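S.K.: Quick one, structure for this:
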Amino acid sequence: MPFPDIDPVAFAIGPIVIRWYALAYLAGIGLGALYGWSLLRRTTLWADNRPPFPAPAIYDFAFWAVIGIIIGGRLAYVLFYNPAYYAQNPLEALALWEGGMAFHGGMVGLMVAVAFFTRSHKGNILSAFDLLAAVATIGIFLGRVSNFINGELFGAPTTLPWGVIFPMGGDVPRHPSQLYEAILEGLLLFLVIRYFTHVRYALRRPGFVAGIFGIGYGVSRILIETVRLPDAQIGYLYGGWLTMGMVLSLPLVIGGLVLIAMSRKRVIV
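M.R.: Modelled structure (predicted):
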């Protein structure tokens, strides 16, 4: 099927251009903060009726979340996805408007920000990671949809009926891997985590929900990487099928398993 005619620019006011990608980031943070507030105010969901920090503080945290995502995401892209180029052009690492963000780095930056923020409120950091896992899927969904709108991060050629002919992908239909990620890592993982938080009261086991996220995202990303084209400047690692996305996702799966094992010490009631 042909690529839908969607302008990556949402709107422009004079010289100011607002892209869907930027709106996805802002909407993900805004909606995530709103959903996080609803979880924090329901104290009975948390261990000992104590959320990691008071519900109104979620909006203060949203500011630090933005900083953590930007610094972590950009730094990881520079170090893992195009180190040779930025070694020769170090000042270009600051050119955020030219694109280039890595999800795994953004997540690490976000985790660091939430750890410091929660510590300042004397809360449980593992519970804060659980909160982060519950809301992060919203931003992932919106971000991957915006990747599709931009016609970037598409997959390998396919003969499946839903293959899309991307403007930058030649004349052959390709896997819409951005939408695969939006569905698996965003929508489906959100529903799974919501079931565990609201039905199984999993937030009473600090680290359990974060573990589910780590396993769910890591496995989904590894599977999708089998049909998603790697970054051109990196290609497949070791001349085979392995990609940088797979390598960076494996620690998430392992970390998720560790968190769930640790959380078994606390009983859900």
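S.K.: When you work out contacts or count neighbours from here on, use the C-alpha atoms and nothing else.
M.R.: Noted.
S.K.: and Leu94, how far is that from Pro15?
M.R.: 21 Å (C-alpha to C-alpha, to the nearest Å).
S.K.: These two: who's more crowded?
M.R.: Leu94 (13 against 6; other C-alpha atoms under 10 Å).
S.K.: Name all residues that make contact with that one.
M.R.: With contact set as C-alpha atoms under 8 Å, 6 or more residues apart in numbering, Leu94 has no partners.
S.K.: Tell me the spacing between it and Asp7.
M.R.: Distance from Leu94 to Asp7, by C-alpha to C-alpha: 26 Å.
S.K.: before we go on, could you also do this sequence so I can check it against the first one:
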Amino acid sequence: MELLNYIVWNPDMFAFRIGSWGVRWYSLCWLIGLALGYLLMKKLYEEQGITWQERVQGRKKVKVNVFDPLFIYIFVSVLVGARLGHCIFYEPDRFLTSVQGFVEMLLPIHFLQGGGWKYTGYEGLASHGGVIGMLVAIWLYCRNTKVPLWTVLDNMGICCGVTAGFIRVGNLMNSEIIGKVTDVPWAFIFEQVDKAPRHPGQLYEALAYFAFLIVVLFIYRRRGPASVGTGFYFGLCLTVIFTFRFLIEYTKDIQVAFEAGLPLDMGQILSIPFILIGVACMVGGPWMKRLGAK
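M.R.: Predicted coordinates:
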């Protein structure tokens, strides 16, 4: 293989530095994705007239903003879910078999063999765990604010592509979740990993998620705000994103050793339930609409 034919990839992990302190591209991409998702969700709430609710406090009726708490619910739950998902699904032997491992799962530190510890940040976040955490948070949010559950889920399905796309861009900047060795002309040589040309699986996913965002926004504009609350957009999101995730795994290298002995890797195994739930939501629109009214 002629290495000059491929894209050599070796970016600095830090987007910028101020003295000894710096912001990593990965963290920056997470924040950009969440911020854009927040702004898009806010616009959808306003279009659908659900940002404010009238409530009785004492003897007065007051308007309460029910959108603002959503960001906190989502931000915390996605990070916690993604972290726990990685530790439980991908590295249970490391994090669930010792007290030190359990502490490392919860805190962004690593214990040194000779004693002591160092700050590492959270090294390892799993998208499937993030989705599970997000769903739990949305249920709690709807329970507390009385916003219809299927309305929130559909709006989340419309917005999620932008956040998911930027997270994968962060993975690309980190040279992680790399693809298998290949000779396609657009292969990347991840110098922080090895000198072999590989599929840029992170880039495939990022482009797919951004494309999904454009398509789902087009559908929403054509169908209008009244189409939200049936479960269709939430189902479409799960079905399309996790079907693509299932297929793209064939171009990725395994992330942990035990996957080598499995007929499907962990990403594919975890994607199957989400695909089935997505299809069920898309075909069960009238039933979802009735549930959404409660």
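S.K.: How alike are these chains, TM-score-wise?
M.R.: Overlay of the two chains. TM-score (TM-score structural alignment, normalised by the length of structure 1): 0.89; 258 aligned residues with a C-alpha RMSD of 2.1 Å.
S.K.: Do a quick rundown of the helices in structure 1.
M.R.: 20-41, 58-76, 83-88, 103-120, 125-150, 177-181, 189-198, 208-225, 244-263 (DSSP state H).
S.K.: Provide the aligned range in structure 2 for the second one.
M.R.: The one in question is helix 58-76 of structure 1. Using TM-score structural alignment, helix 58-76 of structure 1 lines up with residues 67-85 of structure 2.
S.K.: what do you get for the first one?
M.R.: On the basis of TM-score structural alignment, helix 20-41 of structure 1 is assigned to residues 25-46 in structure 2.
S.K.: Would you mind getting the average deviation of the matching stretch from structure 1?
M.R.: Mean deviation of stretch 25-46 of structure 2 relative to structure 1 after superposition (mean C-alpha distance after the TM-score superposition for structure 1): 0.9 Å.
S.K.: which outside residues touch that stretch?
M.R.: Under C-alpha under 8 Å, 6+ apart, the answer for stretch 25-46 of structure 2 is 13-15, 51, 67, 71, 75, 155-156, 159-160, 162-167, 169-171, 173-174.
S.K.: what do you get for stretch 164-182 of structure 1?
M.R.: With C-alpha under 8 Å, 6+ apart, stretch 164-182 of structure 1 has contacts from 1-3, 140-145, 147-148, 151-159, 162-163, 220-221, 224, 227-228.
S.K.: Quick one, which of those are buried?
M.R.: 140-145, 147-148, 151-157, 163, 220-221, 224, 227-228 (16 or more other C-alpha atoms under 10 Å).
S.K.: Map Asn124 of structure 1 onto structure 2.
M.R.: So Asn124 of structure 1 corresponds to Pro148, using TM-score structural alignment.
S.K.: Same question for Val227 of structure 1.
M.R.: So, by TM-score structural alignment, Val227 of structure 1 is matched to Thr251.
S.K.: contacting residues around its match?
M.R.: Gly179, Lys180, His199, Gly201 are the contacts of Thr251 of structure 2 under C-alpha under 8 Å, 6+ apart.
S.K.: Next, format the residues you listed as a markdown table and append distance to Asn144 of structure 2.
M.R.: Listed next are those as a markdown table, based on distance: C-alpha to C-alpha, whole Å:
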| residue | distance to Asn144 of structure 2 |
| --- | --- |
| Gly179 | 42 |
| Lys180 | 45 |
| His199 | 44 |
| Gly201 | 39 |
